[in-house]
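Colleague: could you look at this predicted model? Sequence included:
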Amino acid sequence: MPIHEDKRCPRCSNVFECKAGSIAQCDCSKIVLSLEERAFIEDKYKDCLCLNCLKDLKNKYVFFKEKYFG
């Protein structure tokens, strides 16, 4: 049986359910991140983030990339 656990997002402190035992059902599988976006996020956070924070950081990376490299 897949293991799910409640986690606290290290960015916003909201509690969310991590479904690493069934990754296809996990919220993080609902967002597509490029390798650069993943590196941008992994540079700042070492644990799972909630879906809202993942979406926000993806948008921040796009803004950063357009501002400084676009």
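Modeller: Yep, that arrived.
Colleague: please make it C-alpha for all contacts and neighbour counts, starting now.
Modeller: Will do.
Colleague: OK, contacts around residue 27?
Modeller: Taking C-alpha atoms under 8 Å, 6 or more residues apart in numbering, we find residue 27 in contact with 18, 19, 50, 51.
Colleague: make a markdown table out of those residues and add distance to residue 8, neighbour count and secondary structure.
Modeller: Shown next, in a markdown table, are these (distance: C-alpha to C-alpha, whole Å; neighbours: other C-alpha atoms under 10 Å; DSSP: H, G, I helix; E, B strand; the rest coil):
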| residue | distance to residue 8 | neighbour count | secondary structure |
| --- | --- | --- | --- |
| 18 | 9 | 21 | strand |
| 19 | 13 | 19 | coil |
| 50 | 8 | 21 | coil |
| 51 | 12 | 17 | helix |
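Colleague: try this one next to it:
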Amino acid sequence: MDNLSTQSLHSCPRCHRSFECTPTSAAGCVCFQFKIPPQVANFIKANFDSCLCPACLTELIEASN
């Protein structure tokens, strides 16, 4: 996810829901809470310009199993 900003409120490019993520804080990016399989990470990189919300990450990870 190359286009991370320092803002904490983001809009998910997949579902357009708002979610909080602070990639520059000690808590880190919301993505760090997930074990994202390589195929899912590659799909996200190929199809989206920024991080996805936790709900979309969960859906994509579960669908890859």
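Modeller: Now that the structure is in, tell me what you want to look at. On a predicted model such as this, the values are computed, not experimentally measured, just so you know.
Colleague: please state their TM-score.
Modeller: Put the two chains on top of each other and the TM-score (TM-score structural alignment, normalised by the length of structure 2) is 0.72; 60 aligned residues with a C-alpha RMSD of 1.8 Å.
Colleague: thinking again about what came up before, same list, the contacts of residue 27 of structure 1, but as a markdown table with distance to residue 40 of structure 1 please.
Modeller: Formatted as a markdown table, these follow (distance: C-alpha to C-alpha, whole Å):
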| residue | distance to residue 40 of structure 1 |
| --- | --- |
| 18 | 21 |
| 19 | 23 |
| 50 | 16 |
| 51 | 16 |
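Colleague: name the element the residue nearest to the spatial centre of structure 1 belongs to?
Modeller: Residue closest to the average C-alpha location in structure 1 (C-alpha atoms, centre = their mean): residue 54, at 3.4 Å. If you go by DSSP states H and E, residue 54 of structure 1 is part of helix 51-69.
Colleague: which elements pack onto that helix?
Modeller: helix 35-42 (3 or more C-alpha pairs under 8 Å, 6 or more residues apart in numbering; DSSP states H and E).
Colleague: re earlier: in the helix holding residue 54 of structure 1, what's buried?
Modeller: Neighbour counts over helix 51-69 of structure 1 (16 or more other C-alpha atoms under 10 Å) mark 51, 53, 54, 55, 57, 58, 61 as buried.
Colleague: OK, contacts around the third one?
Modeller: Translated: residue 54 of structure 1. 28, 31.
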